[in-house]
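Chemist: mind looking at a prediction? Sequence and model below.
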Amino acid sequence: MPLTTRFAPSPTGRLHLGHVVSALYGRALAGSDGRFLLRVEDTDRIRCRPAYGAALLKDLTWLGLRPAGAVRVQSAHLSQYEAVLRNLQARHLLYPCSCTRREISARSTVTAPDGSRVYPGTCRNRNSHPPGRPLAWRLNMQAALEEIRGEPEWQEIGRLAGPGRQRGQAAAFGDIVLGRRDSGVAYHLCVTHDDALQGVSCVTRGMDLLHATSVQRVLQVLMGWPEPVYAHHALLLDAEGRKLSKREGAEGIFQLRQAGWSAHEVLAHPLVRKTLEVSLP
């Protein structure tokens, strides 16, 4: 059956070679019979910039990476994500949290599978909060797992993670934030909602997001959304073996264009080619 994949960057900087890997990987798995979609994940009001979103679309067009159908821009659909939050609130699966990052860091003693600090549950049974302090909304993970009767699995078809059924570790993440105090909605909620809405049947992304699948599968089961298959690709690394990042000055597509690179040369860049070779099934 043909697959529907998506490339879903956040406009927090210019497109770089790591993005090219992700886009090519998704397009390759969709194949000529499938659908390759583009989604702009710009709900982070602090880090995302409209100018980066416009530049992202321009660079993708120059590279010839054109999606099937209209581009979905998450910031234009906040009411849909807020409706999911209200659904979970009505089911008593969320609770308000007034803890600051400093407070969480001071109290947390456990690390999640992705390296983040696990929330210690300070506000889980709190009846009041400091006046004037903004609230986030956290998923009561234990209650959620009890409702869906345990950890969901997922089907991995990627070469690196080991194809086959994978068992989730959502409990190890603790009570994650689904409603941010700044933007109102969080990544896990938005991405799982949109994958279901857009009919994404194969989620393609980097290995740095492998562990996030556990949490997103919980949300899919809670909301009755379809279960896609997953394919995680290798990360594009620099000479020292570190992940290339736009925050650390990774080679940007714009800079390569300015240096005289053609679109074909960028798509065939040795780092891009090498990363795809070890990733594609």
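Modeler: Arrived safely.
Chemist: going forward, measure contacts between C-alpha atoms and count neighbours the same way
Modeler: OK.
Chemist: which parts of the helix or strand harbouring residue 83 are buried?
Modeler: Element membership for residue 83 (DSSP states H and E) is helix 78-90. For helix 78-90, a neighbour-count test (16 or more other Cα atoms under 10 Å) marks 81-82, 84-85, 88-89 as buried.
Chemist: what about the strands in the stretch 1-150 of the chain?
Modeler: Per DSSP state E, counting those that start in this stretch, the stretch 1-150 of the chain carries strands over the ranges 4-7, 35-40, 72-73, 94-97, 136-139.
Chemist: tell me the secondary structure at residue 154.
Modeler: strand (DSSP: H, G, I helix; E, B strand; the rest coil).
Chemist: from what I can see it touches residue 230, true?
Modeler: Yes: between residue 154 and residue 230 there is a contact under Cα atoms under 8 Å: 7.5 Å.
Chemist: and here's the other structure:
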Amino acid sequence: MAEALVDLLAKVRERSRGLLLRLEGRYTVVGDLHGDYATLQRVLNEWPPPYLFLGDYVDRGDKGLEVVEEVFRLLLEGKAAVLRGNHESPAMNVDGGFLDELCEKLGRGCGAVYKEFEKTFAALPLAAVVNGKVVALHGGIPLGENMRPAPLNRLATLEGDLTIPGDPLAFQILWNDPCNCDDYLPSPRGPGAWLFGREITKTFHALHNTRVVVRGHTYVSAGCATHHGGSVVTVFSSTAGPYRKTKPKIAVVSDGVEVFDLYTKSRAACPEDVDLLL
């Protein structure tokens, strides 16, 4: 099992297309899964490919290994685009549960396999632009040193080790959240992360000629939320572990974003401008 897993991870790294994807077409978008293999299987059985996964495949749920393996296989089969979440990092996996899960399932040698996961997570793209109009990422809009939105094309210039990652642009894409405010605020998540408001979102879309940001990252019991007049949409899909009361949602993205209930397949009424702090 370990040898096959290491081979899978190496193939994912070989498939790397950089930190910013340019995608065309219609995608089924899946939010945080956190080891929720049952929800992933339901998506694959009932919603069409290609899929766009927003990150956080592991930690908190007990089937993170099964989820991330399946997602990576879909990537290699050309059926999915796979973004990185903030939980695809050793900074989270030690306390979040994935490292322990890996060692329970693989036994001896799990540490060496986890090192392969670290390298693979670091190679995953951080954002995707779909049909030139929708920006998909895990956390939120990154801010530059002037505290204005940073252009996504800067992702092509990032160098060095992204395992944690230490680069502010990469870190913020994984960790930032929208807020019901005008500009920006320090994030309760800790140093280096920010809450971004309506004016930041407006400037970001003007800079990139885009319309909507679709993101995951934040638990919402309703499974979705809209922010800043619908120009930011949060999608959360996990019902694993602490998220068992979630009403999971997925989104369909083409030139815009439509959110659907995973079970009923009906259009979802997402709460507006809720404060997402954790």
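Modeler: That came through fine. Treat the numbers as computed from the prediction; the structure is a model and nothing was measured.
Chemist: TM-score for this pair?
Modeler: The TM-score (TM-score structural alignment, normalised by the length of the second structure) is 0.28; 138 aligned residues with a Cα RMSD of 6.6 Å.
Chemist: most tightly surrounded among the strands of the stretch 1-150 of the first structure?
Modeler: strand 4-7 (a mean of 27; mean count of other Cα atoms under 10 Å).
Chemist: that one packs against which elements?
Modeler: helix 17-30, strand 35-40, strand 202-206 (3 or more Cα pairs under 8 Å, 6 or more residues apart in numbering; DSSP states H and E).
Chemist: quick one: which of the buried residues of helix 78-90 of the first structure is nearest residue 256 of the first structure?
Modeler: Nearest to residue 256 of the first structure out of the buried residues of helix 78-90 of the first structure is residue 81 (Cα to Cα; 36.7 Å).
Chemist: number of residues surrounding the residue lying closest to the closest one once chain neighbours are set aside?
Modeler: Using Cα to Cα, 6 or more residues apart in numbering and skipping residues adjacent in sequence, the residue nearest residue 81 of the first structure is residue 190, 6.2 Å away. Residues lying near residue 190 of the first structure (other Cα atoms under 10 Å) number 21.
Chemist: in the helix or strand harbouring residue 190 of the first structure, what's buried?
Modeler: If you go by DSSP H and E, residue 190 of the first structure is part of helix 187-197. Residues of helix 187-197 of the first structure classed as buried: 187-196 (neighbour count, 16+ other Cα under 10 Å).
Chemist: please produce a markdown table containing those, extended by distance to residue 147 of the first structure.
Modeler: Formatted as a markdown table, these follow (distance: Cα to Cα, whole Å):
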| residue | distance to residue 147 of the first structure |
| --- | --- |
| 187 | 22 |
| 188 | 19 |
| 189 | 18 |
| 190 | 21 |
| 191 | 21 |
| 192 | 18 |
| 193 | 19 |
| 194 | 23 |
| 195 | 22 |
| 196 | 20 |
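Chemist: so how many other residues sit close to residue 202 of the second structure?
Modeler: By other Cα under 10 Å, neighbour count at residue 202 of the second structure equals 17.
Chemist: now name the helix or strand holding it.
Modeler: With DSSP H and E as the test, residue 202 of the second structure turns up in helix 198-208.
Chemist: cool, residue 185 of the second structure as well?
Modeler: strand 184-186.
Chemist: one step back: looking at residue 154 and residue 230 of the first structure, which has the bigger crowd around it?
Modeler: residue 230 (22 against 18).
Chemist: what secondary structure does the more buried one sit in?
Modeler: strand.
Chemist: how much space separates residue 194 of the first structure from residue 81 of the first structure?
Modeler: According to Cα to Cα, to the nearest Å, residue 194 of the first structure and residue 81 of the first structure sit 9 Å apart.
Chemist: neighbours around residue 145 of the first structure, how many?
Modeler: Neighbours around residue 145 of the first structure, by other Cα under 10 Å: 18.
Chemist: do the one 10 residues further on as well
Modeler: For residue 155 of the first structure, the tally of surrounding residues (other Cα under 10 Å) stands at 17.
Chemist: can you pull the buried residues of the helix holding residue 202 of the second structure?
Modeler: In helix 198-208 of the second structure, counting by 16+ other Cα under 10 Å, buried: 198-202, 204-205, 208.
Chemist: make JSON lines out of these and add distance to residue 261 of the second structure.
Modeler: Formatted as JSON lines, the buried residues of helix 198-208 of the second structure follow (distance: Cα to Cα, whole Å):
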{"residue": "198", "distance to residue 261 of the second structure": "26"}
{"residue": "199", "distance to residue 261 of the second structure": "30"}
{"residue": "200", "distance to residue 261 of the second structure": "29"}
{"residue": "201", "distance to residue 261 of the second structure": "26"}
{"residue": "202", "distance to residue 261 of the second structure": "28"}
{"residue": "204", "distance to residue 261 of the second structure": "28"}
{"residue": "205", "distance to residue 261 of the second structure": "27"}
{"residue": "208", "distance to residue 261 of the second structure": "30"}
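Chemist: closest to residue 72 of the second structure among the residues you listed?
Modeler: Among the buried residues of helix 198-208 of the second structure, and counting by Cα to Cα, the member closest to residue 72 of the second structure is residue 208, at 29.0 Å.
Chemist: surely residue 64 of the second structure and residue 100 touch.
Modeler: No: at 10.7 Å, residue 64 of the second structure and residue 100 do not qualify as touching, with contact defined as Cα under 8 Å.
Chemist: what helix or strand is the nearest residue to residue 13 of the second structure once chain neighbours are set aside on?
Modeler: Nearest in space to residue 13 of the second structure, with sequence neighbours left out and distances taken as Cα to Cα, 6+ apart, is residue 120 at 5.6 Å. Using DSSP H and E, residue 120 of the second structure falls within helix 110-123.
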